[in-house]
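Chemist: Below is the sequence, then the predicted model.
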Amino acid sequence: MTMLRPQAIFLTLGALMLAACAGITPPPSEGISRAELQGQEYPEYVIGPYDELQVFVWQAPELSQQARVRPDGRISTPLVEDMVAAGKSPTELAADIEDRLTEFVRTPEVTVIVTGFSSTFDQQIRVLGEAQRPAALPYQAGMTTLDVMIAVGGLTEFAAGNRAKLIRGRDGEKQTYKLRLGDLLRKGDVTADVPLQPGDVILIPDSIF
């Protein structure tokens, strides 16, 4: 067996660190094209029930407050009652609040910040099957399969990670891709890590079947 000299080990580690700093993107998991993943756009976040919002009205602290989206998708703030928030982006909601406040305030400027995320169903990432804790997770920009698998505790001992599938819906059509979660989590193969999109479903089968 050939032994690496200490100098060679340091050179190898240095090369890996330089590659990471250079922002090199690893190739995607088999079954998903690089062009498709690199060309995806991160959609604007859509507010959902139970989200926590910070509504800030410039130069009007008495009108600024925190609000939680009710189960009916509405919020109430000073001078603005029962405003529909669910289904809107923070920018759209801010514009609607500004329109309502023009009755009371001259040229209001409103900013809405989401401080607690609940996420609507079509923006969640769902993990089903042989994960330690199958769950529906709020999507975050830049989320990858590794982020999701860490959040659900990884694979069970019976999971067939390399037979996992990613189901992605677009305009009513479903597309299925192969994932190599076993290589990613058990071998540390970062080339098996792929970006995710809102609404993605990850299915992890049992190795018995």
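Modeler: Now that the structure is in, tell me what you want to look at. Numbers count the residues shown, from 1 in each chain.
Chemist: CA atoms for contacts and neighbours, from now on please.
Modeler: OK.
Chemist: Who are the packing partners of the top helix by length along the chain?
Modeler: Secondary structure of the chain read by DSSP state H shows that its longest helix is helix 6-21. The helices and strands touching helix 6-21, judged by 3 or more C-alpha pairs under 8 Å, 6 or more residues apart in numbering; DSSP states H and E, number zero.
Chemist: now it, how far from the centre of its chain.
Modeler: Here helix 6-21 shows a centroid-to-chain-centroid distance of 31 Å under the convention C-alpha atoms, centre = their mean, to the nearest Å.
Chemist: take the one below as the second:
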Amino acid sequence: MSSKMKNIQLLSCSSLLTIGLLIFFAFSMELQAETVQPSSTQVRVENPYLIHPGDILQISVWKEEDLQREVLVLPDGSISFPLVGQVVASGLSIEALQGSLAEALRQYIPDPVITVSATQLLGNRIYVLGQVNKPGEYLINRPVDVMQALSMSGGLTAFGAANKVKVLRRNGDKQIVFPFKYKEVTEGENLYQNILLKAGDVVIVP
């Protein structure tokens, strides 16, 4: 057999081996992808707490004894503070409100250092209604999802339509409805339904 024919055979064998390895690698990756299951313990990034009407805040300015106040966030979402007057607080994080106050006070005090803390989170309320054992209004001071809210309300009654739960959320002039299938979530399926609730959300179990 000529050396040319041998080279062709070697090249063909090498090509077949390469193709075989590529097919094996692709098949292995496919098997690996199929065995990956969504984890029910995924880390959920939690947004900072946003101030709500009804919350009580403690505000102080460093080295300014006359600028220390405990203020109530009014129904319109504003607070009143010396020198700056009315300031919008609702919808802001604590850090954002500190920045807003510092900017407003800068014309009176050079480089003011503001400290804001929430002493009572009275505006952060959710509602669980319908076929639960303890329906009503719930004050929350931490992130709460739908399952946790249902647990706080004593769970579903025997008459509750477990797969027809709804979360109502007001967004301006519109109302958004989030369907929630209790049985699916308890079985570890479609966990995306278990959303974090926001102030004013209403969970309804028909």
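Modeler: Cool, the structure landed. These numbers were taken from a predicted model, which means no experiment stands behind them.
Chemist: what's in contact with stretch 176-190 of the second structure?
Modeler: With contacts defined as C-alpha atoms under 8 Å, 6 or more residues apart in numbering, stretch 176-190 of the second structure is touched by 40, 147, 162-170, 191, 193-194.
Chemist: Among those residues, name the buried ones.
Modeler: Neighbour counting over those (16 or more other C-alpha atoms under 10 Å) leaves 147, 162, 165-169, 191, 193-194 as the buried ones.
Chemist: These into CSV, with extra columns for secondary structure and distance to L11 of the second structure?
Modeler: As requested, these are exported to CSV (DSSP: H, G, I helix; E, B strand; the rest coil; distance: C-alpha to C-alpha, whole Å):
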residue, secondary structure, distance to L11 of the second structure
M147, helix, 62
A162, helix, 64
V165, strand, 65
K166, strand, 65
V167, strand, 65
L168, strand, 67
R169, strand, 66
L191, helix, 52
Q193, helix, 55
N194, coil, 57
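Chemist: Which member of the residues you listed is positioned nearest M5 of the second structure?
Modeler: Taking C-alpha to C-alpha as the measure, M5 of the second structure lies nearest L191 of these, at 61.3 Å.
Chemist: what comes up buried for the top helix by length along the second structure?
Modeler: With DSSP H setting the assignment, residue counts place helix 3-35 as the longest helix in the second structure. Across helix 3-35 of the second structure, burial judged by 16+ other C-alpha under 10 Å covers no residue at all.
Chemist: from the chain's centre, how far out does that helix sit?
Modeler: 47 Å.
Chemist: before we move on, what about stretch 183-195 of the second structure?
Modeler: Offset of stretch 183-195 of the second structure from its chain centre (C-alpha atoms, centre = their mean): 16 Å.
Chemist: And that stretch, end to end?
Modeler: Stretch 183-195 of the second structure has an end-to-end distance of 15 Å (C-alpha to C-alpha, to the nearest Å).
Chemist: How about stretch 174-186 of the first structure?
Modeler: End-to-end distance for stretch 174-186 of the first structure, by C-alpha to C-alpha: 29 Å.
Chemist: So which bits of that stretch are buried?
Modeler: 178-185.
Chemist: Next step: these restricted to helices.
Modeler: Using DSSP H, the members of these that fall in helices are 181-185.
Chemist: which one of the buried ones among the contacts of stretch 176-190 of the second structure sits closest to I59 of the second structure?
Modeler: Nearest to I59 of the second structure among these: R169, at 30.5 Å, using C-alpha to C-alpha.
Chemist: and the two most separated of the contacts of stretch 176-190 of the second structure?
Modeler: Farthest pair in the contacts of stretch 176-190 of the second structure (C-alpha to C-alpha) is S40 and R170. Separation: 28.0 Å.
Chemist: what are the ranges of the strands in the first structure?
Modeler: With strands called from DSSP state E, the first structure shows them at 52-57, 65-68, 74-77, 80-84, 110-116, 124-129, 135-138, 165-170, 173-178, 201-204.
Chemist: of those strands, which approaches F104 of the first structure most closely?
Modeler: Of all these, strand 80-84 sits nearest to F104 of the first structure, with 10.2 Å by C-alpha to C-alpha.
Chemist: average gap between that closest one and the second structure?
Modeler: Average distance, strand 80-84 of the first structure versus aligned residues of the second structure after superposition (mean C-alpha distance after the TM-score superposition for the first structure): 1.4 Å.
Chemist: That strand maps to which residues in the second structure?
Modeler: Aligning strand 80-84 of the first structure against the second structure (TM-score structural alignment) gives residues 84-88.
Chemist: now do stretch 55-67 of the first structure
Modeler: Mapped onto the second structure using TM-score structural alignment, stretch 55-67 of the first structure covers residues 59-71.
Chemist: Show me which positions of the matching stretch end up buried.
Modeler: Neighbour-count burial for stretch 59-71 of the second structure, counted by 16+ other C-alpha under 10 Å, picks out 59-61, 68-69, 71.
Chemist: what's the spacing between that stretch and its chain's center?
Modeler: Stretch 59-71 of the second structure has its C-alpha centroid displaced from the chain centroid by 32 Å (C-alpha atoms, centre = their mean).
Chemist: and what of stretch 39-56 of the first structure?
Modeler: Centroid separation for stretch 39-56 of the first structure versus its chain: 11 Å, with C-alpha atoms, centre = their mean.
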